[in-house]
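A.B. asks: my questions concern the predicted model and sequence given below.
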Amino acid sequence: MTTRVTTKGQVTIPEEIRDRLGIGPGSEVEFLATEDGVRVVAVSENISEEEASRRFSRLLDHMAGTLDLGGMTTDEYTEWLRGPRENLDID
């Protein structure tokens, strides 16, 4: 999707993107420069708990299967992440 920048420096965010990010009238967005270009991020907004839950579920569904633990159990993976713990002074 491409859009033009107006003489006032304004752009129209396509409807598909606004819907996906939950951007509506009065919403705030942040433009973040990246090595590949720019990211548009919706700044926190007041949404219902139900909508937040739906968005979180969609995110989890999108992320499903993206982490390969190489056959490790959850406990083994946690131990690998934390590193050696034998030198901790716990009273």
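C.D. replies: That came in fine, so what should we check first?

A.B. asks: from now on I want contacts and neighbour counts done on CA atoms only, so please keep to that.
C.D. replies: Noted.

A.B. asks: grab the most central residue of this protein for me.
C.D. replies: Leu59 (8.0 Å; CA atoms, centre = their mean).

A.B. asks: host element of that residue?
C.D. replies: If you go by DSSP states H and E, Leu59 is part of helix 49-63.

A.B. asks: which SSE is immediately downstream of that helix?
C.D. replies: Next along from helix 49-63, by DSSP H and E: helix 74-82.

A.B. asks: how close does Asp36 get to Gly26?
C.D. replies: 28 Å (CA to CA, to the nearest Å).

A.B. asks: what does Leu32 give?
C.D. replies: Distance of Leu32 to Gly26, computed by CA to CA: 19 Å.

A.B. asks: structure B:
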Amino acid sequence: MKAKVAERGQVTIPKVLRDRLGIRPGTMLEFCEKSGKLIVVKMEEMDVVDKVYGSLSSGRRSDDILRELRGES
């Protein structure tokens, strides 16, 4: 599937993908670049208690954990 980038950098995610992946207004997406390609990942929804507990449990920042999971240094 293809999409054109608008003047302000906006892209419309095709409806079939939004429906299949459960992407709705307010859904958080993460953008990263790997080997010259843009990767878009739907972030898992967490409840507020899980977010707070998760941030306190390891003492590590979520960005550092995500980099580690992606294999980035």
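C.D. replies: Cool, the structure landed. Computed from a prediction, not measured in an experiment: that's the story for all the values here.

A.B. asks: which of Leu32 and Gly26 of structure 1 has more residues huddled nearby?
C.D. replies: Leu32 (10 against 7; other CA atoms under 10 Å).

A.B. asks: helix, strand, or coil at that one?
C.D. replies: Following DSSP: H, G, I helix; E, B strand; the rest coil, the label given to Leu32 of structure 1 is strand.

A.B. asks: what lines up with Ser44 of structure 1 in structure 2?
C.D. replies: Using TM-score structural alignment, the equivalent of Ser44 of structure 1 in structure 2 is Glu44.

A.B. asks: burial of its match, as a residue count?
C.D. replies: For Glu44 of structure 2, the count of nearby residues is 9 (other CA under 10 Å).

A.B. asks: and if you look at the one 4 residues further on?
C.D. replies: Each residue near Val48 of structure 2 was counted by other CA under 10 Å, and the total is 9.

A.B. asks: again with Lys2 of structure 2
C.D. replies: Here the number of neighbours of Lys2 of structure 2 (other CA under 10 Å) works out to 8.

A.B. asks: that one matches what in structure 1?
C.D. replies: Per TM-score structural alignment, Lys2 of structure 2 is aligned with Thr2.

A.B. asks: swap in Asp63 of structure 2?
C.D. replies: For Asp63 of structure 2, no residue is aligned by TM-score structural alignment.

A.B. asks: element containing Asp63 of structure 2, please.
C.D. replies: helix 62-70.

A.B. asks: ditto for Val40 of structure 2
C.D. replies: Using DSSP H and E, Val40 of structure 2 falls in strand 37-42.

A.B. asks: ok, average deviation of that strand from structure 1?
C.D. replies: Mean deviation of strand 37-42 of structure 2 from its aligned counterpart in structure 1 after superposition (mean CA distance after the TM-score superposition for structure 1): 1.0 Å.

A.B. asks: fine by me, thanks again.
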